[in-house]
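K.L.:
no sequence on this one, just coordinates:
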């Protein structure tokens, strides 16, 4: 799913950012849930099984692994094409957890 489609459907899907803490702190999509990929198997219960999960990382590799894990565990999951890099290139907002302007790390 491309970043503009994800942005237009944010009220219908749950965004899952699987990047590491330092990447999340530098810049994120407002409203996304942050669970680093390495922690995802132990934290699946934090996600709503009834809503499609759109996975996000810097460029798509880790998000693909997360979507595969989720799909194999019963969730409907898609990858945001191009990750945070594509989101930022599309001119969509990237903020820090405190709400200040952020950047993709």
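P.N.:
That came in fine, so what should we check first? None of the values given here were measured: they were computed from a predicted structure. Numbers count the residues shown, from 1 in each chain.
K.L.:
CA only for contacts and neighbour counts going forward, please
P.N.:
Noted.
K.L.:
Who are the packing partners of the helix or strand harbouring residue 86?
P.N.:
Assigned by DSSP states H and E, residue 86 belongs to helix 83-89. Judged by 3 or more C-alpha pairs under 8 Å, 6 or more residues apart in numbering; DSSP states H and E, the packing partners of helix 83-89 are helix 3-8.
K.L.:
Which neighbouring elements make contact with the helix it packs on?
P.N.:
Using 3+ C-alpha pairs under 8 Å, 6+ apart: helix 3-8 touches helix 83-89.
K.L.:
Pasting the second one now:
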């Protein structure tokens, strides 16, 4: 799948499961895209290997299925690209928000207080 841009993501936010792969302290310090879920990049591969029950218990949301439309983002895009590649290698439908949180904030996207 192709990368995603601010206009598409902001207009269709509820259509995606947005995975924020920044470290938890970055999310807490800077806020997050509404509805996004923090899974730090170093945890991502092991997170995807968890059972559905264990995943939800640890991360607080339902484990995405391979048919779920996922968007990955980080602060500037590098970690989001690695996360997107990891999801794709496991058969998931993942798109990368290349501009990530920096672009979201610069373009006036809503930001909510970060939760770990």
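P.N.:
Nice, thanks for sending it over. Keep in mind that this is a model prediction, so the values were computed, not measured.
K.L.:
if we can go back for a sec, can you pull the buried residues of the helix holding residue 86 of structure 1?
P.N.:
Using 16 or more other C-alpha atoms under 10 Å as the test for burial, helix 83-89 of structure 1 gives 83, 84, 85, 86, 87, 88.
K.L.:
Counterpart of the last one over in structure 2?
P.N.:
Which is residue 88 of structure 1. Counting by TM-score structural alignment, residue 88 of structure 1 lines up with residue 105 in structure 2.
K.L.:
quick one: that match and residue 91 of structure 2, what's the gap?
P.N.:
For residue 105 of structure 2, the distance to residue 91 of structure 2 equals 30 Å [C-alpha to C-alpha, to the nearest Å].
K.L.:
next one: residue 102 of structure 2
P.N.:
28 Å.
K.L.:
With residue 64 of structure 2 instead?
P.N.:
Counting by C-alpha to C-alpha - residue 64 of structure 2 and residue 91 of structure 2 are separated by 11 Å.
K.L.:
Next one: residue 13 of structure 1 from residue 90 of structure 1, what distance?
P.N.:
Counting by C-alpha to C-alpha, the separation of residue 13 of structure 1 from residue 90 of structure 1 is 19 Å.
K.L.:
who has more neighbours, the two?
P.N.:
Set residue 13 of structure 1 next to residue 90 and count neighbours by other C-alpha atoms under 10 Å: residue 13 wins out with 19 against 12.
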